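In: got a structure for you, letters missing:
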């Protein structure tokens, strides 16, 4: 299904005043959608912990069988749910105090996932401040994949070959993302305070020891390794499949280009249209425009906010991009293919 663009227009510097966003912010605030949803999050965290425990119980029950390895699939899905909750804690959506949200993030991220809450919050907050802005957004920075023609031209050796075929390699590379997140979390601690190193590092070690001990105590080594490989590979693909459609192939501000908050967040983001299944699999983050405009809004309220955001964008003449799931991947991969084209 093609993208839905509401009231398309070119970004205009004359319309970049803060008042463009202020009426929408006031309307959302008056709607009550900014209020905390403690009951929702208590249920979400409780159900997620119960599902995780039940799946490991199933691993113990099935025992010494290669069929047990297939439980790595639902374990990956539940781990992604844990990641979504850690994401919300990082945006201070769950608890009222920053301290409580930080500790929730540390437990959900460092302890349960082995993914550093401090590392992720630092990276993700920089992304939110300047989405798709090369040099400011780490998600489009220099790395294995190239997001601009200039980045692709600077790649050498194996990375140049990867950039040349990156659209085809994108999903296979995501199978390594689960491990990459853990490596990045550990490396991030090198420049942190002693206190952060002890707390965050200690929780990361506790996760690694507990995870390995649990898997190896329930299964023979070869089956335990296979289970962990399946879980981490699909966990990376799941997260990548959720986050890739949100910004790839959308507007990328030129150096020196200044947009107000409304345009900076809306023009660089893409919503993914879908029903309850799409919403659940993507954790509600398929309402990416609403999330970027109001990152502190509880994730479960984003769908309710969408009509007023879409209406406001139409009135302000700001393109509001929404596509189906398949179309979103087609556009994202098309952008990657276009960037790699000169190398081919």
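Out: That came through fine. The structure displayed is predicted, hence computed values, not measured ones.
In: C-alpha only now, for contacts and for neighbours.
Out: Fine.
In: What is the neighbour count of residue 251?
Out: 16 (other C-alpha atoms under 10 Å).
In: Can you verify it is assigned to a strand?
Out: No. Secondary structure of residue 251 (DSSP: H, G, I helix; E, B strand; the rest coil): coil, not part of a strand.
In: Next up, the contacts around residue 156.
Out: Not one residue lies near residue 156 by C-alpha atoms under 8 Å, 6 or more residues apart in numbering.
In: take a look at this one as well, against the first:
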């Protein structure tokens, strides 16, 4: 893992750097809502969702249903991206509208909205902080050599070759999403956990009933494996380029807000197709600086943010998609080095 090094800004104290950038972004009108865009996007995604399930019913007992499973995996990923934007209040200004819409979207893919929102909020506050960011907490994988040295059990075994296992393991991410959402319902501190539990249960019952009602058991299981596996792979591939392979912080290592967000994030360059496939999260630096900015405005904000970072001497990383995966895998391989070299006592 790399460590953060920050050159001194040319002007202003660190504490006011973000305030100045925020004024520039606001003056450019980039924080305003985009109701037309989101009406079109949500309608399109909802239409694709309905089309996918209609195709599932029409294809019926045919192995072509696995092609439908692959299609629905992509659609589920797009629904997750809509839920992400809704949760950040990019779509609706009012909290209640955001929560209702987010829960509907979450229910459509079997995700507990309250659990995910809490987890994602903590990630945004302290990205890539191994003590505070749940996305880099040691679980099945280890994200730093310190975590590797402390690893036991399955993480110790997987961590040795985690860079090679990363993408295969992503096929389990859809299942992990459902399991983690279900576990969170038992947490009494989770707000609206009863509602989330009902919605999650309703999704699982409806989903499994549809599969085993329309398809014979073997085909239903194959559909479930393809659909959930590809959904997990797509979902994990959406988020892996954003922070994996970027500097890891510790609890007492907290740069100011602007540097904390920029230096731990990576942009992925590309055109309109990249924006659609990654839901605008390819502009991860801008998203982390301005979480409520509508995703279609992030590309426009990029020019201002990049120039501003250059003026301050703050590293601004932007790569191609393949390069971002290579950097993430290289970082994972380095993090697991102590396990391969048997530096951890048995």
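Out: Cool, the structure landed. Computed from a predicted model, the values in this text were never measured in an experiment.
In: when you align them, which residue in the first structure goes with residue 35 of the second structure?
Out: Counting by TM-score structural alignment, residue 35 of the second structure lines up with residue 38 in the first structure.
In: and stretch 130-137 of the first structure, which residues are buried?
Out: By 16 or more other C-alpha atoms under 10 Å, the buried positions in stretch 130-137 of the first structure come out as 130-134, 137.
In: Repeat that for stretch 301-317 of the first structure.
Out: 301-302, 305-306, 309-310, 312-314, 316-317.
In: all helices for the stretch 1-150 of the first structure, in order.
Out: Along the stretch 1-150 of the first structure, the stretches classed as helices by DSSP state H, counting those that start in this stretch are 22-31, 38-62, 72-90, 98-105, 117-129, 149-154.
In: Specify, as a residue range, where the shortest one falls in the second structure.
Out: To tie it back to what came earlier, the one meant is helix 149-154 of the first structure. Going by TM-score structural alignment, helix 149-154 of the first structure sits over residues 145-150 in the second structure.
In: Go ahead and measure how far the matching stretch is from the middle of the chain.
Out: 24 Å (C-alpha atoms, centre = their mean, to the nearest Å).
In: Give me the mean distance between that stretch and the first structure.
Out: Here the mean offset of stretch 145-150 of the second structure against the first structure after fitting is 1.1 Å, by mean C-alpha distance after the TM-score superposition for the first structure.
In: Helices - which of the buried residues of stretch 301-317 of the first structure land there?
Out: Of those, the ones assigned to helices by DSSP state H are 302, 305-306, 309-310, 312-314, 316.
In: How about residue 204 of the second structure, nearest residue that isn't a chain neighbour?
Out: Excluding the flanking residues, the one nearest residue 204 of the second structure by C-alpha to C-alpha, 6 or more residues apart in numbering is residue 110, at 6.8 Å.
In: Looks like that neighbour contacts residue 203 (just checking).
Out: Yes. In this structure, residue 110 of the second structure is within contact of residue 203 by C-alpha atoms under 8 Å, at 5.7 Å.
In: And the two? Which one has more around it.
Out: Between residue 110 of the second structure and residue 203, counting by other C-alpha under 10 Å, residue 110 is the more crowded of the two (27 against 18).
In: What residue in the first structure is paired with the more buried one?
Out: By TM-score structural alignment, residue 110 of the second structure lines up with residue 114.
In: how about that match, what does it touch?
Out: 182, 203-204, 207-208.
In: all helices of the stretch 151-300 of the second structure, in order?
Out: Using DSSP H, counting those that start in this stretch, helices in the stretch 151-300 of the second structure cover 153-159, 162-170, 173-184, 193-214, 217-243, 257-262, 272-277, 284-289, 295-312.
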